[in-house]
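>>> Okay, sequence plus prediction incoming.
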Amino acid sequence: MDSTVLDTHINKQLFGKDFIWGVSVAALQIEGACADDGKGESVWDVFSAKKGKILNGDKPTIACDFYNQYEADIDLISQLNIPNFRFSISWTRIFPDGTGTVNQAGIAYYNRVIDYCLVKGVEPWVTIYHWDLPQALELRGGWVNREVVEWFKGFTRVCAEAFGDRVKNWMVMNEPAVFTGAGYFLGIHAPGRTGLKNFLPAIHHAVLSIVAGAKLLREILPDAQIGTTFSCSYIEPYSDKPKDIKAAVRVDALVNRLFIEPILGLGYPVEDVPVLKGLEKYYQPGDDENLKFDFDFIGIQNYTREIVKYSFFTPYISASLVKAENRGVPLTDMKWEVYPESIYQMIKKFSSYPQIKNLYITENGAAFPDNVADGQVNDHKRVAYLQTYLQQVLKAKNEGYNVNGYFVWTLTDNFEWAEGYHPRFGLIHVDFETQKRTIKSSGYWYADFLK
């Protein structure tokens, strides 16, 4: 297999021997087995069963069948020389109803996954929450109900006590801006709620939960490395008109600052997004202290940039995105612009917070239309994407920014939320009819890079 695809001018050694390399996945997107061994229903199981919510009517029922094929997939991780594997714990495998009685079959499953990683010389990195809230808790208000903080602590405690003897690296929560924004404001992700009355309390309760979970991990596992992850996009104004520049500042506050700043003790970016004043309604005594935590690391997840212009008709933020497909720029299958400098700019932005000790890129990757031909998937565009983004990570590192790890999104093609099985992000192609795995050129390239 030819994995040289382009002259890379980049190699692993340039990043230093302590730089961390890995691959990331999420339970709901790969596991399948959605009702096996006592697992309860998640909001995504319910949301995806509703007509018209997921592209092509796709459901995560089987996904990549990682639940049954985890050994073979971890073998592939090892074969590709990938030393670190980031995966999440399905809340409803541990607590089918969100709280109450622990499902021991779920604990046993993740023990098998963790143990097999260690047998294969792969370090497990656990994300506690990656969007799959138990439906039983959604029926009690989900992230809109302040009780979710206690529910989440209960889930975190069980994970820490069951797996903390072997898992050294923990991420409390994945991309809160996305699951609150898409799930509780726009309604395009599970559970499909809309409006400020859902969005504002979900924001506040997610931040409280991230901090409560982190404090609990620190208490139970004092030697663990504790982080959490945030989505981020490089935001630029459409023009140098003051209205466009101010619109870009508002969108940046919403997309990139909304969650990281309160956690660092800086409060919500209310000055730039005045509608966030509505968060005050959900404050209780002591919340200021319960919104911040001193994390060992922050994970940032970047794919693209967005161009923003002033829009009188857009409520709350008076700003709209100029779609990448209307800008004549190279696109991925998600219609996201390929803009490698975005990752450099986001490392620079997050490094500007002195409170952040350590940054990892915990997701970066691209979806392209991949086909198997003669047993091969020659995904040259993905290889070029990874190389050019890594060049920007290296540029940031060489300039002294504290970025010390990089995880590719993702191992295998999977269930990509509202987009179903259409976008293929994997280093490994999955035929969803047969579950056959085919390592793509990008997988071989990464293996060579890491060798």
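That came in fine, so what should we check first?
>>> alpha carbons only for contacts and neighbour counts from here, please
OK.
>>> Now do Glu363: how many residues are near it, please.
23 (other C-alpha atoms under 10 Å).
>>> show me what contacts it?
Residues in contact with Glu363 (C-alpha atoms under 8 Å, 6 or more residues apart in numbering) are Val23, Ser24, Ile300, Gln301, Asn302, Tyr406, Phe407, Val408, Trp409, Thr410.
>>> now with 10 Å?
By C-alpha atoms under 10 Å, 6 or more residues apart in numbering, Glu363 lies in contact with 22-25, 86, 229-231, 299-303, 406-410.
>>> for comparison:
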Amino acid sequence: MNRRDFLMSSLGMVGAGAALAPAALAKPKAKRAGQGDGAFPPGFYWGAATAAYQVEGAYREDGKGESIWDRFVLAPGKIKNGDTGNVACDSYHRYMDDIALLKAMNLKSYRFSIAWTRIQPDGTGPVNQKGLDYYNRLTDALLAAGIRPMPTLYHWDLPQNLEDRGGWPARETADRYAEYAGIMGKALGDRIETWSLFNESKTFTALGYNQGVFAPGRKDPYAFIRSTHTVNLAHGLGYKALKAANPKLKVGSVYDVTPMIPASDRPEDVAAADIWDKWQNLWFAQTVIEGRYPEGVFPADRQPELLNWKDGDADRMHADLDFVGFNYYSGTLCAYGKEASGVPLIDVDAKWPYAPPALETAKTDFGWNVYPQGFHDILVRMHKVTGNRPIEITENGCAYNMGPTADGQIHDPQRIAFYRGHFAAMLQAIKDGVPVRGYHAWSLMDNFEWASGYSQRFGLTWVDFANGTRTIKDSGKWYAGVAAANTI
């Protein structure tokens, strides 16, 4: 089971699942997004993305503290093949190689994440200067190469010390996060303008605190629900801390989104898709922007108790984001289900990933459906939520696991086809008025894919994990042409 399958099962806390209705398999939901080639807006950011634990390695070097992933990978049976991120792509030492890849692909934006435990080894207290020096070096090298640094402050690697003190279900963690955000804003805000607060809040809270399949490996539905509120508080507090450090900073956050497709025309399934949209697509993004939760997910009389809500929290979590980042991989089929856990969450079943076979049938090597129409649809949908804020695609990509052939090259036409289809859908969304200003492929290179270890390769660049050698794949060479021409 991969992280998207885990996500749906973990968020449900509901029944075993409704059968897929025949109507859902036969009825296209919307006209197809434009598939023709075309030019993107002038100044469009073409980039690539990585995350600290997935690429940096050097897990105990230069004063770095222990994160929840450093601890979690040691648990037997949690990670495929017993893999760890201890070395990964060794980007802590080979970041100049990574920048060379970006330059070779004509990319002008690099979305990376900062490891909190390099800055504050225990998640609190004084700054570890050697860790901060690494991100200073990386920032300066990117700027010298003409590449925009776009850091994400939190990509799932909470300091283990803070987990020991309660983790994300504990409100104190939001205050510690705000301190960390302020440190980074003061340290790098003179050179980095664009910042993301979190990556995929719904994923790390659900898989880490309810399902237990991601770090820190807890299985407590009530802690999971509280963690979602703490993370929303941390959004607001972190936003304010960055702005206090430098009012000129442009601060956003990254949300994974998916179109919700009713399994049939039955009113129950249509209602299920609506409430799942609130829970999956709005619970973090709309809540932070508006300072209030969408109605109808929890019983109103129980929501304050379940969230551990305090007076003043609406103001604490509100953040007038300067932009939003969206990650997209596939679509979700929603059907009416039954509660099973006793937690009054949402009476809905959801299956991930799903795309109506009448529209798409191809799957990646990870088993995810290839569904570019959903990319267009969810961008149009979320634009209604986020208003005129600029949008950046912060992740979109696919796992195809072919390796080098006799000529030493990696021929991956499936990945090229995936990107071509999704670029066309994104371009159509732009033509339909969605203010997308940038795109970051996931990922710059093959890396540690969380519970799947090194078994799934998303990269535009092949990485030999035995020696760290990097080889740009055919898809990376194709992407370089798109970025140079700003056209598909």
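Cool, the structure landed. None of these values were measured; they are calculated from a predicted model.
>>> Please state their TM-score.
Put the two chains on top of each other and the TM-score (TM-score structural alignment, normalised by the length of the first structure) is 0.94; 442 aligned residues with a C-alpha RMSD of 1.8 Å.
>>> coming back round to it: inside strands: which ones of the contacts of Glu363 of the first structure?
22-24, 86, 229-231, 299-303, 406-409 (DSSP state E).
>>> Is it possible to mark the buried ones in those residues?
For these, a burial check counting by 16 or more other C-alpha atoms under 10 Å picks out 22-24, 86, 229-231, 299-303, 406-409.
>>> nearest residue to Ile430 of the second structure other than its sequence neighbours?
Val436 (6.2 Å; C-alpha to C-alpha, 6 or more residues apart in numbering).
>>> Sorry, wrong one. I was asking about Ala35 of the first structure.
Nearest to Ala35 of the first structure is Glu41, by C-alpha to C-alpha, 6+ apart, at 7.3 Å.
>>> now do His318 of the second structure
Gly291 (4.3 Å).
>>> which residues touch the one you found?
Neighbours of Gly291 of the second structure in contact, by C-alpha under 10 Å, 6+ apart: 232-233, 236, 284-285, 313-320.
>>> now Tyr67 of the first structure
Contacts of Tyr67 of the first structure by C-alpha under 10 Å, 6+ apart are Ala27, Ile30, Glu31, Gly32, Ala33, Cys34, Asp36, Tyr109, Tyr110, Val113.
>>> Give the equivalent position in the second structure for it.
Under the alignment by TM-score structural alignment, Tyr67 of the first structure pairs with Tyr92 in the second structure.
>>> residue closest to the middle of the first structure?
With distances taken as C-alpha atoms, centre = their mean, the residue of the first structure nearest its centroid is Asn174 (4.7 Å).
>>> so that one sits right up against Ala27, yeah?
No - using C-alpha atoms under 10 Å, Asn174 of the first structure is not in contact with Ala27; the gap is 11.8 Å.
>>> Thought Ala425 was touching the residue nearest to Ile430 of the second structure, still the case?
No - assessed by C-alpha under 10 Å, Val436 of the second structure is found out of contact with Ala425, at 11.8 Å.
>>> Can you find the partner of Glu236 of the first structure in the second structure?
The alignment partner of Glu236 of the first structure in the second structure, by TM-score structural alignment, is Ile261.
>>> check the fit of the helix or strand containing its match onto the first structure and give the mean distance.
Using DSSP states H and E, Ile261 of the second structure falls within strand 260-262. Aligned to the first structure and superposed, strand 260-262 of the second structure gives a mean residue distance of 1.0 Å (mean C-alpha distance after the TM-score superposition for the first structure).
>>> which is the next helix or strand following that strand?
Going down the chain from strand 260-262 of the second structure, the next helix or strand is helix 267-277, by DSSP H and E.
>>> all helices of the stretch 151-300 of the first structure, in order?
Assigned by DSSP state H, counting those that start in this stretch, the stretch 151-300 of the first structure shows helices spanning 176-184, 196-220, 242-252, 260-263, 287-290.
>>> same question, the stretch 351-451 of the first structure
Under the criterion DSSP H, counting those that start in this stretch, the stretch 351-451 of the first structure carries helices at the ranges 380-398, 441-450.
>>> residue range for the shortest one in the second structure?
So the one you mean is helix 441-450 of the first structure. Using TM-score structural alignment, helix 441-450 of the first structure pairs with 474-483 in the second structure.
>>> Repeat that for the longest one.
Aligned by TM-score structural alignment, helix 380-398 of the first structure corresponds to residues 413-431 of the second structure.
>>> what's the mean gap between that stretch and the aligned bit of the first structure?
Mean for stretch 413-431 of the second structure is 0.6 Å (mean C-alpha distance after the TM-score superposition for the first structure).
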